[in-house]
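Colleague: Got a predicted structure here, sequence first:
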Amino acid sequence: MSVSEPSPVNALIDALVKCSARRNYQVAHDPEQLSQTVTKSASIQDSFSDDADSIAQLRPEMDKIAAPVGLFIKNHSSYAIQIGELGRELITGEWDDEYYGELISQWHGYQQYAAIARTWLLSDFSDDLNLFLVGPSGSKDEREWQNFSQIIERNDLVCRKIVWLPGKNDHNWSKELEEFLERTFLAEPWKASGATSGINLDALSDSMSDFEAWREVLERPEFKSEPVEHDALVSALLEADSK
């Protein structure tokens, strides 16, 4: 019996669910709104039509890919996530036009799914729709994949798009996914800076003490009247700072 290869998409889903569970966020799996193939208005129109030719058909880009995996995650805000797989098999080195064209088509297909989903979603989920696209195992170290992921992420049509390029060794995916999630709405940047917050507050407290000492110097009668003896003022400020 052969052992199936680990799936990057499943690893990402698992990481999202576990991260949400640790924070007591609500998670709904595969809501139907995120896998619809026609817009809500087209679906309503189709329900009144007896003509099979008039029923909305899948766009070519969508016909070549599996429907995205969907998640709703809810805490103080509501997030809709679609997850799609790009490439499936890793092609190393420089891509030919055919392979590049296939990837473009897949990306546009998932983007079309996202556009359709927005017509079905309530506004709170629609406003925070995220499309996570996953490259094949080993794409992390491939220059072509790095460039392609940047092109996708710079594109702001329909919704925010973030690409995870997994490394070849699935034992490292857990760490890679931690870094990936820090680029999403699940990021907690304040934790990274928490270790230095006490030091910063101490430094600020010391500075406030200096300011108070300087204020007392400036309030002295000899420094409030004109003309001010600048050498004496500087000496007094330095003396206050050294205490």
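Modeller: Alright, I've got the coordinates.

Colleague: Please make it C-alpha for all contacts and neighbour counts, starting now.
Modeller: Will do.

Colleague: So in this structure, which strand runs the longest?
Modeller: Taking DSSP state E as the criterion, the chain has its longest strand at strand 78-85.

Colleague: Which secondary structure elements does that one sit against?
Modeller: helix 8-22, strand 69-74, helix 123-126, strand 129-134 (3 or more Cα pairs under 8 Å, 6 or more residues apart in numbering; DSSP states H and E).

Colleague: again, only using 10 Å
Modeller: Judged by 3 or more Cα pairs under 10 Å, 6 or more residues apart in numbering; DSSP states H and E, strand 78-85 is in contact with helix 8-22, strand 26-29, strand 69-74, helix 97-120, helix 123-126, strand 129-134, strand 160-164.

Colleague: Report the angle between the first one and strand 78-85.
Modeller: If I follow you right, that is helix 8-22. For helix 8-22 against strand 78-85, the angle by axes from the mean of the first three to the mean of the last three Cα atoms, to 10 degrees is 160 degrees.

Colleague: cool, and the fourth one?
Modeller: Angular relation of helix 97-120 and strand 78-85 on a 0 to 180 degree scale: 160 degrees, by the same axes, to 10 degrees.

Colleague: now, of the helices and strands packed on strand 78-85, which is deepest in the fold?
Modeller: strand 129-134 (a mean of 23; mean count of other Cα atoms under 10 Å).

Colleague: what is the orientation angle of that one with helix 97-120?
Modeller: 150 degrees.

Colleague: Against that first model, consider the following:
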Amino acid sequence: MEDRDARRSETDAVGVSFQTLTRMIGASGHADPDRLVAVAARLMPHADQAGVTSIRNDRPAVTVASTGEIPRAVDALQYRTGEGPCLDASLDDEAVISDDLAVERRWPAFAAACVDQFGVRSMLSVRLSLSQQDRAALNFYSPSTHVFTGQDVAEAVILAPFAALVVQQRLHEKDVSHYQEALISSRRIGSAVGILMAQHGVDADDAFGMLRTASQHLNRKLKDLAADVNYTGDLP
């Protein structure tokens, strides 16, 4: 009877997590990553803080969101040492748990330093399923040892699809923003080249060369110098 009640309680807890995340994202399908990790940390009773690690196209890992400075500091240590539960979960494993980093042997360069510098003793990381080029993990941190249970893993797995949705949306927004910035810069440079062609009677290649040379001599970005040419009608 007690086992049945315990299982029912665990099922109810998972259901509450599901409902909470559903309400958080809402009908629009949009949620902020910082809000996501705040909710995730609140739903995980044994977690002190939470964060999300992201790796794009084999570029350096970054912390997309966190509930405080400790997750970011712990993650930065993992990125410097090239090892740790967040990296393992994002790259290979479905879920990674360390019950006591003070005696952890899987990540010798990271584990002891994490305990000494930040006081984090236990970590739980679950992989987020993103696109083929993007990888991520939802991470939980605790100053206590042996705190994360099988129920915590179940909760984290329930949270993972929601976290993946939020992270993927944020990455898409960044891609769109970068594309728009690149398009604006390209148009600005093209317009500046046209102005220099008319001003100096040169062809497009020479006009772009003038702009590039000025950019190097003045130690200014090409797009910023092009904006000046568009405004003043010539190179400074």
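Modeller: Happy to help now that I have it. Since this is a predicted model, take the numbers as computed values, not measurements.

Colleague: Would you pull the TM-score for this pair?
Modeller: Aligned and superposed, the two chains score 0.28 in TM-score terms (TM-score structural alignment, normalised by the length of structure 2); 98 aligned residues with a Cα RMSD of 4.6 Å.

Colleague: Any buried residues in stretch 172-185 of structure 2, and which?
Modeller: residue 185 (16 or more other Cα atoms under 10 Å).

Colleague: in what helix or strand does residue 190 of structure 1 lie?
Modeller: helix 189-218 (DSSP states H and E).

Colleague: Counting by contacts, list what the helix or strand following that helix packs against.
Modeller: Scanning forward in sequence from helix 189-218 of structure 1 by DSSP H and E, the next helix or strand is helix 221-224. In terms of contact count using 3+ Cα pairs under 10 Å, 6+ apart, helix 221-224 of structure 1 is assigned the packing partners helix 189-218, helix 230-242.

Colleague: Tell me how far residue 177 of structure 1 lies from residue 123 of structure 1.
Modeller: Counting by Cα to Cα, to the nearest Å, the gap from residue 177 of structure 1 to residue 123 of structure 1 is 28 Å.

Colleague: Counting neighbours, what do you get for residue 81 of structure 2?
Modeller: The number of residues packed near residue 81 of structure 2 is 14, by other Cα atoms under 10 Å.

Colleague: ugh, wrong one, I meant residue 38 of structure 2
Modeller: Neighbour tally, residue 38 of structure 2, other Cα under 10 Å: 17.

Colleague: Would you mark the buried spots in the strand or helix carrying it?
Modeller: For residue 38 of structure 2, the enclosing helix or strand under DSSP H and E is helix 33-43. Residues of helix 33-43 of structure 2 classed as buried: 33-41, 43 (neighbour count, 16+ other Cα under 10 Å).

Colleague: Redo the residues you listed as TSV? Include distance to residue 114 of structure 2.
Modeller: TSV is the format used below for the buried residues of helix 33-43 of structure 2 (distance: Cα to Cα, whole Å):
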residue	distance to residue 114 of structure 2
33	24
34	23
35	25
36	24
37	21
38	22
39	24
40	22
41	20
43	24
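
Colleague: Show me which of these is closest to residue 210 of structure 2.
Modeller: Nearest to residue 210 of structure 2 among the buried residues of helix 33-43 of structure 2 is residue 33, at 43.8 Å by Cα to Cα.

Colleague: ok, and the closest non-adjacent residue to that closest one?
Modeller: residue 65 (5.7 Å; Cα to Cα, 6 or more residues apart in numbering).

Colleague: Can you give me the distance of that neighbour to residue 213 of structure 2?
Modeller: For residue 65 of structure 2, the distance to residue 213 of structure 2 equals 40 Å [Cα to Cα].

Colleague: Of the two, which one has the most company?
Modeller: Just comparing residue 65 of structure 2 and residue 213: by other Cα under 10 Å the higher neighbour count belongs to residue 65, 22 against 13.

Colleague: these two touch, right, that one and residue 34?
Modeller: Yes - counting by Cα atoms under 10 Å, residue 65 of structure 2 sits close enough to residue 34 to count as a contact (5.1 Å).

Colleague: Thank you kindly, that will do.
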